[in-house]
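Participant: Have a look; sequence and predicted model below, questions after that.
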Amino acid sequence: MNPVILIVIMIIIGAMIGGVTNSLAIKMLFRPYRAIYIGKYRLPFTPGLIPKRQQELARQLGKMVVEHLLTPEGLRRKLKAPIFQDQVTTWAQKEVEGWLDHPATIKDLARDLDVDISSKKLEKSVSGWIEDRYHTIMSEYRHVPLEEILSEEWKRKAEKGTDRLADHIQESIIRYFQSREGRQKVTALIENYLDNQGFLGNMISSFMGPDGITERIYPAITRYIADNEMNVWLRGMLQSELKELMQHRVSFFEDKIGRETIGRVLGQSVAKALPIEKWVTRSIAEWTRPHREKIVYNLVPLFITKMTELLSSRMDRMMETMHLSEIVQEEVEAFQVQRLEEMVLGISRREFKMITYLGALLGGLIGMLQGIIVLFFG
């Protein structure tokens, strides 16, 4: 045979063998996707390398991600980076601003959440809560004397109030007796007294007459009730009454009206005094408008700073709780090998072709070398 033709044939055969071998090796990285059996015997090299080692690959990837890629230290650096915090703060401020401008009312939000906040129900809830709080607080003070509950300031106010009450009572009595009605009342009392005294009363009445007796007694009565002695007596009496009341337990005053009655009336009064209907029909924008600037520019940055510090301090525990390596392992195990093959070939198709061509080139060179050796020794 012509030496040139022999060498060419050897080169072509070597190139075909080298190219086909490399191409087959690349294919066998992924294919076949499943093991192939002939009877009970599995064919060698089935499934492909990656499908066969997918679980081990998934385990190693999970370990690599946790130990070398998503480490707590790396995440802390990212969280504490000024650029990242500025980005998060800007995003949070925009989100909060949008929420603060929301036209929905509290009632609308509750309806979206399937929560009933009608005015009557809220009034009932507020009333019940205040009533419960009243009984809870009073259970601690019912058996305590009133003077032990009141502060010194309130005791002084009570004493001053008692003195003012004595002055007011005296002034009221004076005005009454100086009025026409008071004078008539004094005359009627004198007449009634004399009528009940029998003969002596009739004699005095006939001798002086009711009007005459009134003219003599009335000035003495008005002078006495206007005298300072009357004021001192009233103050002393009321102060004595006050001291006696201070010795009573709180339950003494509560029982005069009724515990349940006080709690119920107090709760209902407070609930009706609150503008609940107005509150629930106000929009979020109306509620937050007075505090908008403070919320957006003060509270939001502070909240982001505190949250990043909290996340940084809890990063190790969070990553342990999340089990990232197991998540990565499960995702890789569930990933379809066919899809992985498409991704790898889509990225490295050119490089794989070059490997195939390199195999053909090396095969051709080996074939040429073999042809030369055959000619030389043949």
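Facilitator: Yep, it's here.
Participant: contacts, neighbours, all on C-alpha from now
Facilitator: OK.
Participant: which residue ranges form the strands in the protein?
Facilitator: 37-38, 41-42 (DSSP state E).
Participant: Need those strands in a markdown table (columns: distance to Asp112 and mean neighbour count).
Facilitator: Shown next, in a markdown table, are the strands of the chain (distance: least, C-alpha to C-alpha, whole Å; neighbours: other C-alpha atoms under 10 Å):
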| stretch | distance to Asp112 | mean neighbour count |
| --- | --- | --- |
| strand 37-38 | 59 | 9 |
| strand 41-42 | 60 | 10 |
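Participant: In addition, the following structure is provided for comparison:
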Amino acid sequence: MKNFIPCIVGAVIGYITNWLAIKMLFRPYEEKRIFGIKVPFTPGLIPKEKQRIAKSVSEAIANHLLSKDTIVKALCSPNIYSHIYNMVETKIKGIYSSTKSFKVLMEENLGFAEKNLDGINEYIYEGVLNNLNDDVKDKIVKEIYNLIEKELNKKPLIIDSISKEENIEKLSRIVYNYGSSNEFHQNVKEKINKKLGELIYTEKSIKEVMPKNMVEIVDDFIYENRDKITSEILHLLEEPNTKVKIKVAISEGIGTNVSPLVAMFLNPETLYNKFLSFSKEYLKEDENKKQICVVIRDYIDKLMEGNVSEIIKSVEYSKIEIIIDRLVNNLQSNVISMELIREGIYGIKHKILDHNSIDEVLLRFNPTYKENLYGVLKRFVYEVVDGDRTKTIIKEGIYRITSVTMDRPISSLIKVDEDIVIKISNTYIKGVYDKFIQKQASDVIEILNIEKIVEDNINSFEVDFAEEVIVGIAHKELKAITWIGALLGGLIGLVTPFLYL
């Protein structure tokens, strides 16, 4: 029995010493002093070396467990890509299946309010206007001009087949259009202005300076050609350019004089057709045709009776310009006829056949027509783009589009198949994610400074909390160490008596 007493004592001592050693890793938490003298082994090893331990642990974690390469690799794992795909798929399927309007979804997910819509509309409107700068307008002008020039440089069919009788009508129409153009108008106006400058000092009437019997000839011509005149009036009303001008005038009249609610039910195309139909019915009656001729003849007769110098001197220059404009307009409307043009066509027929393109034909009439054409196009585009009407149309269009769009379910705005959207979106998001990981992830991880985060967190732990964590993790192992101490102490106590033999 006495041989087992050293064994028991050794076991107890071994157990106590190991238990005490484990406790001294943490305890005491603070340094202890007796009579001002520091007690050895205080504080415990871990509290005493807390900062060094934190530094070592953080370095080990940052360099081996959570290194940049390890984190980047983890961020590019199949699980992450699978999660991205599932997230994209869920979101898109939710959008397709949702019956909520675009506005409601924005309110729920982005905190969008109705008042924000005005700001969005203004932002879009300002962006559109800012983009409609001179460079854009010049590009529009150049594009239109290039398209026209391309067509003008082609060899028109009319030149190839001009000798055919049925095509005389087409060529007559071209010449008639020129006779009705502003260019022709300006040329005649310049001639009249020059003649007025010569007649301003004469005492004769307009009729006297006109060739003999010219007034009677004109009167007879107007009366005999009343059918053609009214026909040309109708034809002029049906001309594409005239049609556009009338519809624009109708639209502007509606927009100025009619409320927007009523204007919605007034179609310029319908009103134009009504006007054209009424004009045709009115001009069918011979009495109405004669009345038009009377108006024209009376206007001419009154003009012919006046003294040239008195008329010129009594009228302001600006009014003379208006009178000349009206005179030329009457000339273009009532004198220049298709029949007159047809007769002239035969005289220039062979000369036209020598040209290979419309461009050559127009150059023959006016060598500078291209410059004039470009100038007209530029003025037109600038006036249209910069006009208040265009700005109003843009603003109203933006407000209408955004309002309608916001009230519709977002699924109705997407016309692409759901699977295609999922595939495209996943590819795009995955590409953006990969690009970020490859180019920015390392920098972000470095900025995060995992080593510093771990070190700061360990240093922030209270010692008793650290003890609780470590003991909780290694409870069984520490218990085993304590009992191993008892076992080794017991074995040493058991063996010791035999050493004295």
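Facilitator: Looks like it arrived, so ask away. Since we're looking at a predicted model, the values are computed, not measured.
Participant: Got a TM-score for the two of them?
Facilitator: Here the superposed chains carry a TM-score of 0.70, computed using TM-score structural alignment, normalised by the length of the first structure; 341 aligned residues with a C-alpha RMSD of 4.4 Å.
Participant: Reformat the strands of the first structure as JSON lines; add distance to His248 of the first structure.
Facilitator: Below are the strands of the first structure laid out as JSON lines (distance: least, C-alpha to C-alpha, whole Å):
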{"stretch": "strand 37-38", "distance to His248 of the first structure": "99"}
{"stretch": "strand 41-42", "distance to His248 of the first structure": "99"}
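Participant: and the residue mapped onto Glu73 of the first structure from the second structure, how many neighbours does it have?
Facilitator: Mapped onto the second structure by TM-score structural alignment, Glu73 of the first structure lines up with Asp69. Using other C-alpha atoms under 10 Å, Asp69 of the second structure has 14 neighbouring residues.
Participant: what sits against Asp69 of the second structure?
Facilitator: Counting by C-alpha atoms under 8 Å, 6 or more residues apart in numbering, Asp69 of the second structure makes contact with nothing.
Participant: For it, give its distance to Ser77 of the second structure.
Facilitator: Noted for Asp69 of the second structure: a distance of 12 Å to Ser77 of the second structure, by C-alpha to C-alpha, to the nearest Å.
Participant: now swap in Gly44 of the second structure and tell me
Facilitator: Distance, Gly44 of the second structure to Ser77 of the second structure, using C-alpha to C-alpha: 43 Å.
Participant: likewise Leu129 of the second structure?
Facilitator: From Leu129 of the second structure to Ser77 of the second structure the distance is 47 Å (C-alpha to C-alpha).
Participant: One more: Lys191 of the second structure?
Facilitator: Counting by C-alpha to C-alpha, the gap from Lys191 of the second structure to Ser77 of the second structure is 87 Å.
Participant: show me where the stretch 201-350 of the first structure has helices.
Facilitator: 210-226, 228-247, 250-257, 259-273, 276-280, 284-288, 292-294, 300-313, 315-322, 324-334, 337-377 (DSSP state H, counting those that start in this stretch).
Participant: same deal with the stretch 151-300 of the second structure?
Facilitator: Under DSSP H, counting those that start in this stretch, the stretch 151-300 of the second structure gives helices at 157-160, 168-179, 182-199, 206-209, 214-224, 226-238, 240-257, 260-263, 268-284, 286-305.
Participant: and Glu343 of the second structure, how many neighbours does it have?
Facilitator: Counted with other C-alpha under 10 Å, Glu343 of the second structure comes out at 12.
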